[in-house]
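Engineer: Take this sequence and fold it.
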Amino acid sequence: MKKISISQMPNHIGETVKLGAWVANKRSSGKIAFLQLRDGSGFVQGVIVKEEVSEELFTTAKGLTQESSIYVTGVVKEDTRSSFGCELAIDGIEVIHIAQDYPITPKEHGIEFLMDNRHLWLRSRKQHAVMKIRNEVIRATYEFFNNNGFTKIDPPILTGSSPEGTSELFHTKYFDEDAYLSQSGQLYLEAAAMALGKVFSFGPTFRAEKSKTRRHLIEFWMMEPEMAFVEHAESLEVQEQYVSYIVQSVLKNCKIELERLGRDISKLENIQAPFPRITYDDAIKFLHEKGFTDIEWGDDFGAPHETAIAENYDKPVFIIHYPVGIKPFYMQPHPERDDVVLCADLIAPEGYGEIIGGSERIYDHELLLQRIKEHNLDEKAYAWYLDLTKQGAVPHSGFGLGLERTVAWISGSEHVRECIPFPRLLNRLYP
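Structural biologist: From the prediction side, this is the model:
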């Protein structure tokens, strides 16, 4: 008898198979028992007809508790009523372990209770679907960059300096030196781009922001490409092609998960490059016309501002050319204006806010040194980065995509805390 996973069942219609599974839920009509089974690869219904099995087997099935682990055998049958397309007619059960008092029952639970039990909450259908979508975004990311000639580089997590200053970094001692948990691998990736041309990284980053919004995590994952000989406009094209690619990959490969989450896929089907572009100047004018009197030229956008701008479009929208004063030191100035830089934030539709921040990077040594001084950064700590502008400097650009915000948007999740397996929030380090 062949042991398979639930995800493989549609390929074995009419065959007798064996599954290792957990009992996600069960119900019984007296003559028929229905077991909702899961094994990590998917969910399926198992059916046990009392008249067709031994009394001992039926009694065993009725005695199973939520999240008990079992081996089951049975015939895979087509089920057109199910989005999965099949069910299992069970004729054998081997109990591995009977779970005791599983805390997350089918009833409603408060979010703090669920977060305290995150190690178990991950087993639920919704959380399973979100994690599958997260995995598909990661898989498609590697595929996109590998197919487009990028080399993966792994920047350090412990650093002696920061791309954006050290005010929001976690400090630690590195023997007798100060060190910080990385908020971005960008500077190291710029060095790698000078060696390999086009590079990308994917890894954890840390922000010591005391924020409790639905868009913020203390520890999150970022995709960061850097590209030599690529200017700002070219970088925007890479960004919109990349985002389009991952959205279409999720639509293709996560249909069941999107359906389980109740996601309106018509809004995702429209996500195809190119994306609209508006300047920061025009965004400020638009917000004033919409009655936002709390923002002036030179201010950064908050969540309500980004949402109002995004509502004007049915695709992600680039806001380009932000003021120098609200962006990091390394961004290339606009060639025709000294008050804005060649940068862009990509704002997702449906109120999910910024998912990408990127820019062309400064490659003139004197200007970069000036910017470092203006930001009161330690010149010695950035000596190696400055060295890049003295050894064959070229125009180059890059960006960073926040994985959890992107997954939240694509999956339709309300909060980024559901888009990472074990979220780190302002007041949460457990489990």
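
Engineer: contacts and neighbour counts: CA atoms only from here.
Structural biologist: Will do.

Engineer: Cross-check the contact I'm expecting between E78 and N11.
Structural biologist: No - proximity of E78 to N11 does not meet the contact threshold set by Cα atoms under 8 Å, at 10.4 Å.

Engineer: Specify which residue of the two has the higher count of neighbours.
Structural biologist: Shown here are E78 and N11; by other Cα atoms under 10 Å, E78 has more neighbours (17 against 10).

Engineer: Roughly how far does the closest residue to that one other than its chain neighbours sit from V44?
Structural biologist: Nearest residue to E78, sequence neighbours excluded (Cα to Cα, 6 or more residues apart in numbering): C86, at 4.2 Å. Counting by Cα to Cα, to the nearest Å, the separation of C86 from V44 is 8 Å.

Engineer: burial count for the residue nearest to E78?
Structural biologist: Neighbour count for C86, taken as other Cα under 10 Å: 22.

Engineer: And E56, by the same measure?
Structural biologist: Using other Cα under 10 Å: E56 sits among 9 other residues.

Engineer: Helix, strand, or coil at it?
Structural biologist: Three-state call for E56 (DSSP: H, G, I helix; E, B strand; the rest coil): helix.

Engineer: And the strands in the stretch 201-350 of the chain?
Structural biologist: Along the stretch 201-350 of the chain, counting by DSSP state E, counting those that start in this stretch, strands occupy 219-228, 277-279, 317-320, 343-348.

Engineer: One more sequence to fold, the one below, so I can look at both together:
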Amino acid sequence: MSEITSTAPICTIAEIGRHEGQSVTLRGWLYNLRESGKLLFPIFRDGTGTIQGVAHKAGVAPEVFEALKGLTQESSVIVTGKVRADQRAHGGFELDVEQIQVVQRVPEDDPYPITPKEHGVEFLMERRHLWVRSSRQVAILRIRAEIMRAAAEYFDSNGFTRTDPPILTPAACEGTSTLFPVDYFGEEAFLTQSGQLYIESTALALGKVYSFGPTFRAEKSKTRRHLTEFWMIEPEVAYCDLDGLLELAENFLSHIVQSVVKNRAPELQVIGRDIAKLEVIRAPFPRLRYDEAVAMLNQAHKDGHLENPFEYGNDFGSPDETWLSSQFDRPVMVHRYPANVKAFYMQPDPVDPTFAMCVDVLAPEGYGEIIGGSQRVDSYDLLKSRIEEHKLPLEAFQWYLDLRRYGSVPHSGFGMGIERAVAWICGLDHVRETIPFARTLNRMFP
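Structural biologist: Presented below is the predicted three-dimensional model:
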């Protein structure tokens, strides 16, 4: 069909309410089409939203009606029409179609594979490059973007400087073997699992810093909470103890959630999220010592809520975190774990060195850990002995020890995985929908 000749202003669906009673031009795709005799009801999308169009056979040019009739799903179009308020319509407006240009028609013999009918998850993940066009996935990705924006905003507005650590590193941050090795000009290097060690360095230069970027973990895990590639935001603060870190974490999370509630209410509605459960996410958060949390778990076992008793001294597994976090209407901060189950760089509790000055923040509704952090060891001798105890290569950590040799101070930081935060805030069953293209144990396509 020939190009649109209208001089109507080009606008987005998100802006369409400003043009009630006026003709506008939209550029997008056909999301769906319903036909009812001489009436056509196309639904258009343009990336900012969706709107229903209306075309009556007697009210439009014959070529416009024919171009619309039978138009295939996801065909790209430029459409002009008059904006009409309608309280029954999604978004409160409809578009009375006047002209249409089909930019690319999806062929009928090779139709768009994702239809309004139900599809299995495996089918959809194989077509993730197309699945992201659906209204639910668009809403999730917009909420993800808001979470990332608000997270950076909180630190940028509170005196933090973003300093980005390297993605290629010579050694593991936490001394584990769950890293992806790469050949670095004949030497072994690894994809980073955290920027923490590096931003400890920049924190001692700038005071308050954060990093924000991709991280990688080669855990052979198939749980609904694990990805092999994910995004992490990590603050680090000089002259900050564990108490200061807890306050930072609860204010940070409160800011993110309330920003989503304020700015992404339509998207939360699309995915069916109960906003009331998010509106209560405000500081302060409940705090539990590790031993108090263990007592709760074992009482739950006695009461028949958990299958197995919890063995004191272990780290919490996913079922433990799920049950603990389900007991609260806002994140709960579990602190002071046994030092022997935590990373080598965590500061011992001065009251009882068998405990570490650390915290895991568990999201409510059973979503488990979304933040892990600690006060860091600031003594050179203690850190060196810890590295040796964990049988880590001392030469790889000499630069890290320098931070304790030259002007060491108490300092603390945490990491928050963006995808786990998205899963919780959106109320998703699986982390695979929280990122445009998930990388899991058995998936690297598309």
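
Engineer: ok so, going back, possible to save the strands of the stretch 201-350 of structure 1 as a markdown table with mean neighbour count and distance to S182 of structure 1?
Structural biologist: Compiled in a markdown table, the strands of the stretch 201-350 of structure 1 are given as follows (neighbours: other Cα atoms under 10 Å; distance: least, Cα to Cα, whole Å):
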| stretch | mean neighbour count | distance to S182 of structure 1 |
| --- | --- | --- |
| strand 219-228 | 24 | 10 |
| strand 277-279 | 14 | 30 |
| strand 317-320 | 24 | 26 |
| strand 343-348 | 26 | 21 |
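
Engineer: can you list those strands in TSV and add distance to D116 of structure 1?
Structural biologist: Formatted as TSV, the strands of the stretch 201-350 of structure 1 follow (distance: least, Cα to Cα, whole Å):
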stretch	distance to D116 of structure 1
strand 219-228	17
strand 277-279	42
strand 317-320	36
strand 343-348	30
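
Engineer: Of the ones you listed, give the one that comes closest to A195 of structure 1.
Structural biologist: A195 of structure 1 sits nearest to strand 219-228 of all these, at 9.1 Å, using Cα to Cα.

Engineer: Check which helices and strands the closest one sits against.
Structural biologist: Contact analysis of strand 219-228 of structure 1 by 3 or more Cα pairs under 8 Å, 6 or more residues apart in numbering; DSSP states H and E lists helix 186-196, strand 198-206, strand 396-402, helix 403-411 as its packing neighbours.

Engineer: Throw the ones you listed into TSV and include mean neighbour count, thanks.
Structural biologist: As requested, those are arranged in TSV below (neighbours: other Cα atoms under 10 Å):
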stretch	mean neighbour count
helix 186-196	20
strand 198-206	22
strand 396-402	24
helix 403-411	25
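
Engineer: quick one, which of those is nearest to F292 of structure 1?
Structural biologist: Checked against Cα to Cα, the stretch from those lying closest is helix 403-411, at 24.5 Å.

Engineer: if we can go back for a sec, the residue nearest to E78 of structure 1 maps to what in structure 2?
Structural biologist: With the correspondence set by TM-score structural alignment, C86 of structure 1 lines up against F93 in structure 2.

Engineer: ditto for E240 of structure 1
Structural biologist: Under the pairing rule here (TM-score structural alignment), the equivalent of E240 of structure 1 within structure 2 is E250.

Engineer: Contacts only, for that match.
Structural biologist: Contact partners of E250 of structure 2, counting by Cα atoms under 8 Å, 6 or more residues apart in numbering, are 282-285.

Engineer: ok, now I418 of structure 2?
Structural biologist: Residues in contact with I418 of structure 2 (Cα under 8 Å, 6+ apart) are 144, 147-148, 230-233.

Engineer: do the same with Q45 of structure 1
Structural biologist: Q45 of structure 1 touches 34-37, 87-88, counting by Cα under 8 Å, 6+ apart.

Engineer: Find the nearest non-adjacent residue to it, please.
Structural biologist: Sequence neighbours aside, Q36 is the residue nearest to Q45 of structure 1 in space, at 4.6 Å (criterion: Cα to Cα, 6+ apart).

Engineer: Now the one you found: which helix or strand?
Structural biologist: Here Q36 of structure 1 is covered by strand 32-38, with elements defined by DSSP states H and E.

Engineer: burial count for the counterpart of S177 of structure 2 in structure 1?
Structural biologist: For S177 of structure 2, the aligned position in structure 1 is S167, judged by TM-score structural alignment. When counting by other Cα under 10 Å, one arrives at 11 neighbours for S167 of structure 1.

Engineer: Could you look up the SS state of S167 of structure 1?
Structural biologist: Per three-state DSSP, the secondary structure class of S167 of structure 1 is coil.

Engineer: Wait, G175 of structure 2 touches L392, no?
Structural biologist: Yes - contact between G175 of structure 2 and L392 holds when scored by Cα under 8 Å: they sit 6.4 Å apart.

Engineer: okay, and the common contacts of the two?
Structural biologist: Overlap of the contact sets of G175 of structure 2 and L392 (by Cα under 8 Å, 6+ apart) is empty.

Engineer: Looking at the strands of the stretch 201-350 of structure 1, which is nearest to L122 of structure 1?
Structural biologist: Each of the strands of the stretch 201-350 of structure 1 was scored for nearness to L122 of structure 1 using Cα to Cα, and the closest is strand 219-228 (17.5 Å).

Engineer: Superposed on structure 2, what's the mean shift for that closest one?
Structural biologist: Mean deviation of strand 219-228 of structure 1 from its aligned counterpart in structure 2 after superposition (mean Cα distance after the TM-score superposition for structure 1): 0.5 Å.

Engineer: picking up where we left off before, how about the contacts made by the residue nearest to E78 of structure 1?
Structural biologist: Going by Cα under 8 Å, 6+ apart, C86 of structure 1 touches 9-10, 13, 44, 76-80.

Engineer: cool, and P364 of structure 2?
Structural biologist: Applying Cα under 8 Å, 6+ apart, we find P364 of structure 2 in contact with 325-332, 424.

Engineer: Give me the buried entries from those residues.
Structural biologist: For these, a burial check counting by 16 or more other Cα atoms under 10 Å picks out 325-326, 328-332, 424.

Engineer: With respect to Q258 of structure 2, which of these is nearest?
Structural biologist: Proximity of these to Q258 of structure 2 was ranked by Cα to Cα; the top entry is R330 with 12.6 Å.

Engineer: What does the closest one correspond to in structure 1?
Structural biologist: Matched to structure 1 by TM-score structural alignment, R330 of structure 2 sits across from K315.

Engineer: now swap in P350 of structure 2 and tell me
Structural biologist: Aligned against structure 1 by TM-score structural alignment, P350 of structure 2 finds its counterpart in P335.

Engineer: tally of neighbours for its match?
Structural biologist: The burial metric for P335 of structure 1, expressed as a neighbour count using other Cα under 10 Å, is 9.
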